[in-house]
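[1] kindly generate the corresponding structure for this input.
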Amino acid sequence: MELSKLCITLLTLQAFFSFLSSIQAAPSNPKLFREYIGAQFNNVRFQDVPVNPKVEFQFLLSFAIDYDTSSSPSPTNGKFNIFWDSNNLSPSQVSSIKSKNSNVKVALSLGGNSLKGGFVYFDPSSIDSWVSNAVLSLTKIIKRYNLDGIDIDYEHFKSDPQTFARSIGRLIQTLKRNGVIKFASIAPFDDDEVQSHYLALWKSYGNLIDYVNFQFYAYDKGTTVSQFIDHFNTQSSNYKGGKVLVSFISDESGGLSPQNGFFTACNKLKSEQKLHGIFVWSAEDSKGNGFRFEKQSQALLAISH
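    Alright, predicted model coming up:
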């Protein structure tokens, strides 16, 4: 009888730890390419963007926001609405791009910088109510669009770092536990308020976060290769153990541009096995140059060292 109880206990523990491991961050994939799309409403479609079959490609629909859809939008405490170009980036178009490219996944990004001329704030009434509303509303959107993950891109806050950490952490945890999403990422940049919120989230829930889409393009325009490498090492230390992705902005308004050494920096990081992937803001701005640097980024990632 005692042996039987011991076996049951061991099996229960094994199942518990198996469950925990199933909602941890995904294993590293150094051939990951990600692109934000849909925020600027200039008729870019998934199929416009070149996809290299030798990389893992993730589109990030921008944005789902917990604001209402009125002419003067206000916060809805976790009840998310779609604010991307849904005419050109619809559920059927998600299905089409994924069916034609087995290496493509599609996720949605939450928050963003602004909406109709005003900042988007993370502004929960309470942690419990915000999480409950967010889980329900996002689950509906994710299932309707057959999406694979979420990205957290809040940039302005009316809450303290711990409230943000617990709210977003519990959201990711619940969506993963429910099997609604396969991966989650965060998109911080080098600003004291922003970093205080995301580092609090990382400290408590970093094991659930698959990628850090660090906005290296938020650094000064004219950043050099050596400065970029220093920034990367600093942020890799801040988000210790995380897969920090490098990035550029298509309009070359900030950071290290593809024209001025971005790929030199990528090759250096790749040779040191530190290149976890590349992401771009954004498909709309890249359309004008024929997605030249998307092609170059994916070609670099596809090469095996």
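
[2] from here on, contacts and neighbour counts on C-alpha atoms
    Fine.

[3] and stretch 150-162, how far apart are its ends?
    20 Å (CA to CA, to the nearest Å).

[4] can you tell me what sits against that stretch?
    Here stretch 150-162 makes contact (CA atoms under 8 Å, 6 or more residues apart in numbering) with 60, 107-113, 119-124, 181, 183-188, 194, 196-198, 200-201.

[5] doesn't Phe248 belong to a strand?
    Yes. Checked against DSSP: H, G, I helix; E, B strand; the rest coil, Phe248 lies within a strand.

[6] and for comparison, fold this next one:
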Amino acid sequence: MSRLHHFSLLIVTLALSFQLFCDGKVMMEYIGATGAPVEFDDVPVDANIDFHFILGFTIDADSSGAPQNGNGVFSPYWAATLTPDAVAATKSRHPNVKALASLSGWSLAGKTLSWYNPPDANIWISNAYSSLKSLILTYHLDGIDVDYEKFPANSNSSFAYCIGELITLLKNQSLISVATIAPFYNTVSPYVELYESYVEVIDYVNYQFYTDKVKSPEAYLEAFRNRTEQFDRGKVLPSYEVNGRGIQGDAFFEALRLVEDDGFDVNGAMIFSADASASNGYYYEIKTQEFLLSNSTS
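    Take a look at the predicted model:
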């Protein structure tokens, strides 16, 4: 057997072993959105979890938050500590880690960001593809997360077409392996349109349940049921905002148990964000991973 053939078999074996080892559990963690000097190494990562760091944010606007004439050129605005070398190092230490870039977010430089219909959708897609390709290769990224949070009042938005075609192109060119979307209660409509048209290239729905402002586990379960009627139940991840809105404290884990008892497979979760968790020793990251690994689903 040649050394090359032996090495190829080793890589395949390791990949299959890792897939079985992680047992289908996924953890999404936003990081770097506030500008605080957070480090990947600060966040506890369980080796049995398929752990996705979502870098917030890359934005198709200039540094003042003004749209760049609809040209789709993305630039990174996450914390300066989250360098390409830092991404490569944490992925080297943790083979179960992936890194994603989140598109847009809520604001930049105090200015609310909005999806704007580009004059030419295909030019926007081409420019977005080129700029994100450069970002993906530079930062050793595995995917993108779509987090536009404000849309034009008219219903003729090109959002679904532009984003759907962009994800499809990135996947077809093997530049990314993961694509997620992050709707909340006020943006469900454009995301449902995107999801229904491009469901085959969207892997997870990081629905922002904390924006639903539910305070009890029972209300959280009801919100979860409602959202899984709009998006596939197997792709919707329960979510939590540290020191933020919605359900707080250990009531979140009681809500997860209710969701599981109601017949849902709780095989993943999303937390916003690592920046806020530094103040409490990453309690929710640790406990969420423990829950995912101890629950009865597989």
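
[7] which among the contacts of stretch 150-162 of structure 1 end up buried?
    With neighbours counted by 16 or more other CA atoms under 10 Å, those contain buried members at 60, 107-112, 120-124, 181, 183-188, 194, 196-198, 200-201.

[8] hmm, back to that, strands - which of the contacts of stretch 150-162 of structure 1 land there?
    Among the contacts of stretch 150-162 of structure 1, the members found in strands (DSSP state E) are 60, 107-112, 119, 121-122, 183-186.

[9] from those residues, which two are the most distant?
    Phe119 and Phe183 (26.6 Å; CA to CA).

[10] ranges for the helices of the stretch 101-250 of structure 2?
    Along the stretch 101-250 of structure 2, the segments classed as helices by DSSP state H, counting those that start in this stretch run 121-139, 159-172, 188-198, 217-230.

[11] now Gly255 of structure 1, nearest residue through space, not along the chain?
    Counting by CA to CA, 6 or more residues apart in numbering, Gly255 of structure 1 lies nearest to Tyr217, which is 3.9 Å off, once chain neighbours are set aside.

[12] check contacts around the one you found.
    By CA under 8 Å, 6+ apart, Tyr217 of structure 1 lies in contact with 247-249, 253-256.

[13] aligned to it, what sits in structure 2?
    Counting by TM-score structural alignment, Tyr217 of structure 1 corresponds to Tyr210 in structure 2.

[14] burial check on Phe293 of structure 1, number of neighbours?
    18 (other CA atoms under 10 Å).

[15] tell me, stretch 17-24 of structure 1 lands on which residues of structure 2?
    Residues of structure 2 matching stretch 17-24 of structure 1: none, counting by TM-score structural alignment.

[16] for stretch 287-298 of structure 1, same thing?
    Against structure 2, stretch 287-298 of structure 1 falls on residues 278-289 (TM-score structural alignment).

[17] which residues does the matching stretch contact?
    Residues contacting stretch 278-289 of structure 2 (CA under 8 Å, 6+ apart): 27, 38, 42-46, 49, 242, 253, 269, 271, 274, 277.

[18] tell me which of these fall in strands.
    Checking the contacts of stretch 278-289 of structure 2 against DSSP E, those in strands are 27, 269, 271.

[19] quick one: the last one from Leu169 of structure 2, how far?
    Translated: Ile271 of structure 2. Counting by CA to CA, the gap from Ile271 of structure 2 to Leu169 of structure 2 is 28 Å.

[20] quick one, which of these two is more surrounded?
    A direct count of neighbours by other CA under 10 Å for Ile271 of structure 2 and Leu169 places Ile271 higher, at 23 against 17.

[21] test my guess that the more buried one contacts Glu29.
    Yes. In this structure, Ile271 of structure 2 is within contact of Glu29 by CA atoms under 8 Å, at 5.0 Å.

[22] how many neighbours does Leu55 of structure 2 have?
    24.

[23] now do the one 10 residues further on
    The number of residues packed around Gly65 of structure 2, counting by other CA under 10 Å, is 17.

[24] give the contact list for it.
    Counting by CA under 8 Å, 6+ apart, the residues that Gly65 of structure 2 touches are 107-113.

[25] how near is it to Gln248 of structure 2?
    From Gly65 of structure 2 across to Gln248 of structure 2, the span is 31 Å (CA to CA).

[26] cool, Leu100 of structure 2 as well?
    With distances taken as CA to CA, Leu100 of structure 2 is found 26 Å from Gln248 of structure 2.

[27] repeat that for Val201 of structure 2.
    With distances taken as CA to CA, Val201 of structure 2 is found 32 Å from Gln248 of structure 2.

[28] before we move on, what about Asp46 of structure 2?
    23 Å.

[29] the helix or strand encompassing Cys266 of structure 1 vs helix 225-238, what angle?
    Here Cys266 of structure 1, judged by DSSP states H and E, is contained in helix 262-271. Calculated by axes from the mean of the first three to the mean of the last three CA atoms, to 10 degrees, helix 262-271 of structure 1 forms an angle of 50 degrees with helix 225-238.

[30] residues making contact with helix 262-271 of structure 1?
    With contacts defined as CA under 8 Å, 6+ apart, helix 262-271 of structure 1 is touched by 225-226, 228-229, 246, 248, 256, 275, 297, 300, 305.
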